[in-house]
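1. Sequence and computational prediction follow.
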Amino acid sequence: MLTSAQIDRVVATALAEDAPWGDLTAEVFLPADARATARLTAREPGVLAGIDVARAAFRLTDPAIQVTDRVADGDRFEAGTVLAEIEGPARALVQAERIALNFVQRMSGIATLTRAFVDAVEGTGTRITDTRKTTPGLRALERHAVRCGGGVNHRFSLSDGVMAKDNHLAVLRSQGLDLTEAVRAARSKLGHMTRLEVEVDRIDQIEPVIAGGVDVIMLDNFSLADLERGVQIVDGRAIVEASGTVTLETVGPIARTGVDVISSGALTHSVRSLDLGLDATVAAGA
């Protein structure tokens, strides 16, 4: 879950970067007692994510700013939809505007792309998940956006689960270690609540890994035919994850091979921020 502490930490850093000594433009152009109202409006269709992050940008700039949601995280919207209304001291509102928009635009872009992936595999039973290819420092926010789009999250960090990838296996081979025994040895060191996943890139690696007792097997950069064959070999003995250059065009055919999970780094590393606008009206204070 995305917590208020996570949000405040990231947003406070962004605000300090953007206005380390205040907003000089607002201070010289806007009266100190001026108030403003603004609407966060969609300029294209999408799925919303990050409204609480945008709210934090305004709140941490000035607690007197009020943000009223009109659309909730995870909701679809059309172009022209008013997503939120903001009201408060004008100087603070325009100071926080860019940071609020930056976060909600990026997060909504992730949610919108994720929803497109989820829609593309509808009816197959396959789940769409993200990867660790996230923006440094923004993982909690970007993972929340994936969930808003209907996806699920992979392990949050290297500390959350065991996932042996190609470089791990290369080290094992260089030491002359048997793959099955290496997986069994790793399994013996884990508590019963911790899952073990191993990535393979060849069909002949599947049985040795399964014999070692994995919970999840990742079939990396397999052809569609090899994915189908891999699912048949595993035969329900482990969760099957497909990965490797997954795109919106390929995710549907991959899902129809029968894999349980498809992971895609594109959900976070190749996303386009959604076009949202924040237009304010400023009036003198009473």
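-> In hand now; what should we look at?

2. When you work out contacts or count neighbours from here on, use the C-alpha atoms and nothing else.
-> Will do.

3. Now do the contacts for G244.
-> 220-222, 263-264 (Cα atoms under 8 Å, 6 or more residues apart in numbering).

4. Need the max-distance pair from the residues you listed.
-> F222 and S264 (14.0 Å; Cα to Cα).

5. Use this one as the comparison:
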Amino acid sequence: MEREVTPPEPKLPLAPLPSVLIEPIVRAALLEDLGRAGDITTDAIVPSDVRAKVTLAAREAGVVAGLDLALMAFRLVDPAITASIRRVDGSHVSPGEAIATLEGPARGLLTAERVALNFLCHMSGIATATAEVVEAVRGTKARIVDIRKTLPGLRAVQKYAIRAGGGANHRFGLDDGVLIKDNHIAVAGGIPAAIERARAAVGHMVKVEIEVDTLEQLAEVLRFDIDAVLLDNMGPEELRRAVALVDGRAITEASGGITPATAGALAATGVDLLSMGWLTQSVRAIDIGLDHIA
């Protein structure tokens, strides 16, 4: 008898970030760029009544993220600029493919160009890299997550880009989850004291995770009530043994030096999460340009 296969749950559409959240970020970037006198190059060269039509086009393959921030940059500079969206955030694009077409006063288009592209290229780079790692672990239960290694002021949008690439988010800040690391353990005087103090201090909605470097530490941790364990810098064999030792009693997270090349073997151990700081801290932007349409 042929085994019946249950189709996967349909993926929910990517929820956009609220305008009230992204507007201050985009506005601050524009103010930094405009300085004290505005775009003196464009204002000198381009008459105020000239209009233009341009396209945001991918110059390499990737996953789009940050389009709302890019379009907001244009609108804040000149509300008369209009946009026609071709590829939404989370979409895969090919070289030469149009992401959006914009039309309006040429001055506004040129003035907002760099800020808009800074957001779009950087965030699309995060989404693209995330999608690559997600693909590397396909067929396993492991999920790809970020950490708090984000650029100052950009955490919300960088973590949004992770979601656009098919990943998930770790904690957003120090206030929404307990993560006991090696220095906490050292200062507290050991694993038992660190866990007991954390549990006594937080409410019932707050999860507690603890970092371990060895199987011996893990065995000690599992004597206590914890929600997740961070298995730091473990190779596939040690990680497999750690996952077996946990045996479903807590969420397992692997971290430390994970790349697209190593992610598949680590995910095959049965670990629940693979976390990577480089996805937000040092990822390469993808090339997206603003091309004039004659």
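-> The structure has been received and is ready for your questions. Just so we're clear, the structure is a prediction, and the values are computed from it rather than from any experiment.

6. Let me see the TM-score of these two.
-> Between these two chains, after superposing, the TM-score reads 0.94 (TM-score structural alignment, normalised by the length of structure 1); 278 aligned residues with a Cα RMSD of 1.2 Å.

7. just to revisit the earlier point, so F222 and S264 of structure 1 - more neighbours on which side?
-> Taking F222 of structure 1 and S264 together and counting by other Cα atoms under 10 Å, S264 has the greater number of neighbours (24 against 20).

8. Can you give me the stretch of structure 2 that the longest helix along structure 1 aligns onto?
-> If you go by DSSP state H, structure 1 has its longest helix at helix 90-120. The aligned range for helix 90-120 of structure 1 in structure 2 is 106-136, by TM-score structural alignment.

9. how big is the offset of the matching stretch relative to structure 1?
-> Its aligned residues in structure 1 lie a mean 0.4 Å from stretch 106-136 of structure 2 after superposition (mean Cα distance after the TM-score superposition for structure 1).

10. mind listing the strands for the stretch 101-250 of structure 2?
-> Using DSSP state E, counting those that start in this stretch, the strands found in the stretch 101-250 of structure 2 span residues 143-145, 178-180, 208-212, 228-232.

11. Mean per-residue distance, the first one versus structure 1.
-> Right, the one you point to is strand 143-145 of structure 2. Mean deviation for strand 143-145 of structure 2: 0.2 Å (mean Cα distance after the TM-score superposition for structure 1).

12. Can you find the partner of G265 of structure 1 in structure 2?
-> Checking with TM-score structural alignment, G265 of structure 1 has G277 as its match.

13. how many other residues sit next to its match?
-> 18.

14. you'd agree it is up against I147?
-> Yes. G277 of structure 2 is within contact range of I147, at 5.5 Å (criterion: Cα atoms under 8 Å).

15. on that earlier part again, reformat the contacts of G244 of structure 1 as JSON lines; add distance to D279 of structure 1.
-> Shown next, in JSON lines, are these (distance: Cα to Cα, whole Å):
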{"residue": "D220", "distance to D279 of structure 1": "46"}
{"residue": "N221", "distance to D279 of structure 1": "45"}
{"residue": "F222", "distance to D279 of structure 1": "48"}
{"residue": "S263", "distance to D279 of structure 1": "37"}
{"residue": "S264", "distance to D279 of structure 1": "35"}
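
16. any idea which of these is closest to A57 of structure 1?
-> Of those, the one sitting nearest to A57 of structure 1 (Cα to Cα) turns out to be S264, at 29.4 Å.

17. does L17 of structure 2 sit in a helix, a strand or a coil?
-> coil (DSSP: H, G, I helix; E, B strand; the rest coil).

18. Which residue of structure 1 sits opposite it in the alignment?
-> By TM-score structural alignment, L17 of structure 2 lines up with L2.

19. same deal with S84 of structure 2?
-> Under the alignment (TM-score structural alignment), S84 of structure 2 maps onto T68 of structure 1.

20. Just to be sure, its match is in a strand?
-> Yes. According to three-state DSSP, T68 of structure 1 belongs to a strand.

21. what residues are up against it?
-> 84-86 are the contacts of T68 of structure 1 under Cα under 8 Å, 6+ apart.

22. ditto for M107 of structure 1
-> 48-50, 141-142, 145, 273.

23. The closest residue to A58 of structure 2 other than its chain neighbours: neighbour count?
-> By the measure of Cα to Cα, 6 or more residues apart in numbering, the closest residue to A58 of structure 2 outside its immediate chain neighbours is I288, 4.5 Å from it. Around I288 of structure 2 there are 25 other residues, counting by other Cα under 10 Å.

24. What lines up with I288 of structure 2 in structure 1?
-> Using TM-score structural alignment, I288 of structure 2 lines up with L276 in structure 1.

25. what does A200 of structure 2 give?
-> Counting by TM-score structural alignment, the partner of A200 of structure 2 is S188.

26. What is the burial count for that match?
-> Neighbours of S188 of structure 1 (other Cα under 10 Å): 11.

27. Repeat that for V209 of structure 1.
-> Neighbour tally, V209 of structure 1, other Cα under 10 Å: 24.

28. and the corresponding residue of structure 2 for it, what does it touch?
-> By TM-score structural alignment, V209 of structure 1 lines up with V221 in structure 2. By Cα under 8 Å, 6+ apart, the residues touching V221 of structure 2 are 191-192, 210.

29. Reformat those as a markdown table; add distance to A44 of structure 2.
-> Below are these laid out as a markdown table (distance: Cα to Cα, whole Å):
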| residue | distance to A44 of structure 2 |
| --- | --- |
| I191 | 65 |
| P192 | 68 |
| I210 | 58 |
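
30. so where is stretch 229-243 of structure 1 in structure 2?
-> By TM-score structural alignment, stretch 229-243 of structure 1 lines up with residues 241-255 in structure 2.

31. returning to what we had before: and in structure 1, which of the contacts of V221 of structure 2 remain?
-> Here is what carries over to structure 1 from the contacts of V221 of structure 2, by both residues aligned by TM-score structural alignment, their matches' Cα atoms under 8 Å: 191-192, 210.

32. What's the ChimeraX line that selects buried ones from those?
-> Only the buried entries of the kept ones among the contacts of V221 of structure 2 go into this ChimeraX selection, using 16 or more other Cα atoms under 10 Å:
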select :191,210
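
33. any idea how far I195 of structure 2 lies from V202 of structure 2?
-> I195 of structure 2 sits 11 Å away from V202 of structure 2, going by Cα to Cα, to the nearest Å.

34. more crowded one of those two?
-> Neighbours were counted for I195 of structure 2 and for V202 using other Cα under 10 Å; I195 has more, 23 against 13.

35. Could you pull up the residues touching D39 of structure 2?
-> Contacts of D39 of structure 2 by Cα under 8 Å, 6+ apart are T111.
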